[in-house]
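> kindly return the folded structure for what I paste below:
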Amino acid sequence: MQAFIGTGVALVTPFKKDFSVDTEALTKIVNYVIDGGVEYLVALGTTAETATLNHDEKELVIATIIKANAGRLPVVLGVGGNNTMQVVEELKTRDFSGFSAILSVSPYYNKPTQEGIYQHFKAIATASPIPVIIYNVPGRTASNMLPATVVRLANDFKNIIGIKEAAGDIVQAMKLIQHKPEGFLVISGDDMITLPMVLAGGSGVISVIGEGFPKEFSEMVRLGLQRKVDEAYKLHYLLADSIDMIFEQGNPAGIKEVFKSLSLSENIVRLPLVNVNEELASKLDNFTKKLS
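Down below sits the predicted model:
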């Protein structure tokens, strides 16, 4: 579990102008974030536009990330969904070579009860051959996984090693930190409140902005973990405006503009997502060039 203390980044899937997967750009991004000092990588999360990738494209993304990483950092694979049986089947049949854990989102659209959420993750924990990080993101799932449910899962299944908590609620995060079993990781899924969560006892972050500015953001998290508060907040406020900007018109449209400014990839997203408007693109370009 020590491998997941610090900054993980939710990798985008870069696309070429014909909307095919750009493996060259993805390789560049993997090297860029590793050189920037992040602690681990996350493949096929929401930021990867996984919902718009077909099976072959997902396998291509996985193979590209594993090859580019070349064993340098731990890699987490997104394996989740709202069909529990289908997720369990994938866990039983997939080759997890090269992966250190899975990230599994709370079921979306179905709007299960807390007991339904518990039973979903019970099935996943029972089937998974590698550690599980559960993922609470009410803004996308339409249901909030409450601290009591998380603590129950953490106590009942030792291979559920942490949660990516993205409710955007610092009070809820603090309740998780207060009541979690020892060693269980409370990982921020919200870039703007990452530092307060770390200072409250959290383990780090799975970040989007940390992918665009890995050096500064991962250093902020390390300083927070070391309780170097003033130094950490200096970096937080340096990046705060960019965090607002990359999410203003949707993820990953914002962060892909940053990568375009860095000449790492095109800014192309797949429908139903669209690019940010020209005004926001200009602001992101100016911020990126100023910081770099």
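
> rest of the way, CA atoms for contacts and neighbours
Noted.

> check which residues of stretch 254-266 are buried.
Gly254, Ile255, Lys256, Glu257, Val258, Phe259, Lys260, Ser261, Leu264, Ser265, Glu266 (16 or more other Cα atoms under 10 Å).

> which among the residues you listed gets closest to Arg227?
For the buried residues of stretch 254-266, the closest approach to Arg227 (Cα to Cα) belongs to Ile255, at 28.4 Å.

> which SSE is that closest one in?
helix 253-261 (DSSP states H and E).

> hmm, who's touching that helix?
Residues outside helix 253-261 that contact it (Cα atoms under 8 Å, 6 or more residues apart in numbering) are 12, 14, 208-209, 211-212, 245-248, 265-269, 273-276, 281, 284-285, 288-289.

> strands - which of those land there?
Assignment to strands by DSSP state E places none of these there.

> for this protein, longest helix please?
In the chain, assigned by DSSP state H, the helix with the most residues is helix 229-248.

> can you give me the helices for the protein?
Under the criterion DSSP H, the chain contains helices at 23-35, 55-69, 84-93, 114-127, 138-141, 147-156, 170-179, 194-199, 209-212, 214-225, 229-248, 253-261, 278-291.

> from the chain's centroid, how far away is the last one?
Okay, so that is helix 278-291. Once both centres are worked out by Cα atoms, centre = their mean, to the nearest Å, helix 278-291 turns out to sit 23 Å from its chain's centre.

> show me what that helix is packed against.
Applying 3 or more Cα pairs under 8 Å, 6 or more residues apart in numbering; DSSP states H and E, one finds that helix 278-291 contacts helix 229-248, helix 253-261.

> one step back: which among the contacts of helix 253-261 count as buried?
Buried by 16+ other Cα under 10 Å: 12, 14, 208-209, 211-212, 245-247, 265-269, 275-276, 281, 284-285, 288, out of the contacts of helix 253-261.

> just checking, Ile243 touches Asp191?
Yes - if you go by Cα atoms under 8 Å, Ile243 and Asp191 touch, sitting 6.8 Å apart.

> name the residues contacting each of these two.
Here Ile243 and Asp191 share the contacting residues Ile209, scored by Cα under 8 Å, 6+ apart.

> distance of Ala142 relative to Ile124?
20 Å (Cα to Cα, to the nearest Å).

> and the buried residues of stretch 254-266, which two are furthest apart?
Of all pairs drawn from these, the widest gap by Cα to Cα lies between Gly254 and Leu264 and measures 14.1 Å.

> which residues sit in contact with the nearest residue to Pro112 once chain neighbours are set aside?
Using Cα to Cα, 6 or more residues apart in numbering and skipping the chain neighbours, the partner closest in space to Pro112 is Ser143 (7.3 Å). Applying Cα under 8 Å, 6+ apart to Ser143 gives the contacts Tyr108, Lys111, Pro112, Val137.

> could you also give me the structure for this second sequence? I'd like to compare it with the first:
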Amino acid sequence: MNTKFLGTGIALVTPFKSDLTVDHEALANIVNYNIDNGTDYIVVFGTTAESVTVTKEEKKAVIKTIFEVNKGRLPLVLGIGGNNTMEVVQEIKTTDLSGFDAILSVSPYYTKPTQEGIYQHFKAVSEACPIPIILYNVPGRTSKNIEPETTVRLANDFENIVGIKEAGNSVSQYLRLLKDKPENFLIISGDDDLALGVVLAGGAGVISVIGQAFPKDFSEMIRLGLKGEAKEAYKLHYKLMDVIGYIFEENNPAGIKAVFEALNLCNDTVRLPLVPATNQLKAKINDFVKGL
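Next up is the predicted model:
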């Protein structure tokens, strides 16, 4: 089992200044804040990073900042995915992956491939990728579920496919994966609200959005869950439960950026077509942060 990805990974935001340029100082602060407070690994350029609206040059600069701040302290995972298989393969082949421990690759979106199409897509990704791959199933965004049978088939057929970030928000699907997966394959929760239950049922941990704002409590909750200490873990779950709901109320990452603004770690700027959280949502988030 790839133990680098046990525990709490975070889906890192890309902080922007009010003029929409990348805020590298805030980025460095958020990375250090997570390293200092118990986060186990960092996912760079997942959905939460607004990766579709960040240019290639900006991505290189963000990666440079993260490398300089991290200094090899935590494992790093890079998001590389899309709905054009040849383009994804080309990106993998032309990206310097030497500083990364794995890639996170989202299932093809918009085009709605069949299960066989999803399998063949990830077969091509696997054959092109020199480092481990974590699949990413998020049917709420892709409009197509990776069925558990397809995940298990990929896990059995390709050695470098080491896990899945499962964000189908379906308890029964998590349990099916945990029951049928190969022994060393990682089932990683992509649903912050279900993460503890998944871990207690045998999951490897979480790639979290809220975890980056409250890394001490969230990573401790997952650690307790991995040890089977449900009662203590659920105390932390209930402590954070309201804010987990708040950050997904309008859109992600506007919600998590509103939390970071309340914590004075970055401002709440997002790039269109996303817009910042409404004043009503910000008021709830500010009250939660003050109460904490």
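
> picking up where we left off before, what's the angle between the longest helix of structure 1 and helix 278-291?
Helix 229-248 of structure 1 and helix 278-291 are oriented at 150 degrees to each other (axes from the mean of the first three to the mean of the last three Cα atoms, to 10 degrees).

> what does helix 229-248 of structure 1 correspond to over in structure 2?
The aligned range for helix 229-248 of structure 1 in structure 2 is 230-249, by TM-score structural alignment.

> quick one: buried residues of the matching stretch?
For stretch 230-249 of structure 2, burial by neighbour count (16+ other Cα under 10 Å) applies to Ala230, Ala233, Tyr234, Leu236, His237, Leu240, Val243, Ile244, Tyr246, Ile247, Phe248.

> how far does it sit from the chain's center?
17 Å.

> what lies in contact with that stretch?
Residues contacting stretch 230-249 of structure 2 (Cα under 8 Å, 6+ apart): 192-193, 196, 200, 210, 217-218, 220-222, 224-225, 253-256, 259, 281, 284-285, 288.

> so among those, which ones count as buried?
192-193, 196, 200, 210, 217-218, 220-222, 224-225, 253-256, 259, 281, 285, 288.

> including distance to Pro131 of structure 1, could the helices and strands packed on helix 278-291 of structure 1 go into a markdown table?
Formatted as a markdown table, these follow (distance: least, Cα to Cα, whole Å):
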| stretch | distance to Pro131 of structure 1 |
| --- | --- |
| helix 229-248 | 29 |
| helix 253-261 | 28 |
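
> so which of those gets nearest Gly45 of structure 1?
Gly45 of structure 1 sits nearest to helix 253-261 of all those, at 14.2 Å, using Cα to Cα.

> buried stuff in stretch 44-55 of structure 1?
By 16+ other Cα under 10 Å, the buried positions in stretch 44-55 of structure 1 come out as Leu44, Gly45, Thr46, Thr47, Ala48, Glu49, Thr50, Leu53.

> okay, now the closest residue to the second one other than its chain neighbours: neighbour count?
When you say that, I think you mean Gly45 of structure 1. Leaving out its chain neighbours, the residue that sits closest to Gly45 of structure 1 by Cα to Cα, 6+ apart is Gly78, at 5.1 Å. Neighbourhood size, Gly78 of structure 1 [other Cα atoms under 10 Å]: 23.

> wait, what's in contact with Gly78 of structure 1?
Neighbours of Gly78 of structure 1 in contact, by Cα under 8 Å, 6+ apart: Val42, Ala43, Leu44, Gly45, Ile102, Leu103, Ser104.

> ok, 6 Å please
Shown in contact with Gly78 of structure 1 (Cα atoms under 6 Å, 6 or more residues apart in numbering): Leu44, Gly45, Ile102, Leu103, Ser104.

> so can I have CSV of those showing distance to Ile29 of structure 1?
Formatted as CSV, the contacts of Gly78 of structure 1 follow (distance: Cα to Cα, whole Å):
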residue, distance to Ile29 of structure 1
Leu44, 14
Gly45, 15
Ile102, 21
Leu103, 20
Ser104, 23
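
> how close does Thr278 of structure 2 sit to Gly255 of structure 2?
Counting by Cα to Cα, the separation of Thr278 of structure 2 from Gly255 of structure 2 is 9 Å.

> and what of Gly99 of structure 2?
Distance from Gly99 of structure 2 to Gly255 of structure 2, by Cα to Cα: 30 Å.

> swap in Leu292 of structure 2?
Leu292 of structure 2 is 17 Å from Gly255 of structure 2, by Cα to Cα.

> ok, now Glu220 of structure 2?
Taken as Cα to Cα, the span from Glu220 of structure 2 to Gly255 of structure 2 is 22 Å.

> can you check Ser219 of structure 2 too?
20 Å.

> cool, and Gly168 of structure 2?
Gly168 of structure 2 sits 20 Å away from Gly255 of structure 2, going by Cα to Cα.

> next: Gly245 of structure 2.
In terms of Cα to Cα, Gly245 of structure 2 sits 10 Å off from Gly255 of structure 2.

> kindly report the same for Gly72 of structure 2.
According to Cα to Cα, Gly72 of structure 2 stands 29 Å off from Gly255 of structure 2.

> same question for Ala155 of structure 2.
Computed with Cα to Cα, the distance linking Ala155 of structure 2 and Gly255 of structure 2 is 33 Å.

> what of Leu104 of structure 2?
22 Å.

> try Glu50 of structure 2
Applying Cα to Cα, the value for Glu50 of structure 2 to Gly255 of structure 2 is 13 Å.

> just Val198 of structure 2 next, same as before
According to Cα to Cα, Val198 of structure 2 stands 23 Å off from Gly255 of structure 2.

> what of Thr95 of structure 2?
Relative to Gly255 of structure 2, Thr95 of structure 2 is positioned 30 Å away (Cα to Cα).

> equivalent analysis for Asp40 of structure 2, please.
Distance of Asp40 of structure 2 to Gly255 of structure 2, computed by Cα to Cα: 22 Å.

> what's the answer for Arg153 of structure 2, then?
In terms of Cα to Cα, Arg153 of structure 2 sits 35 Å off from Gly255 of structure 2.
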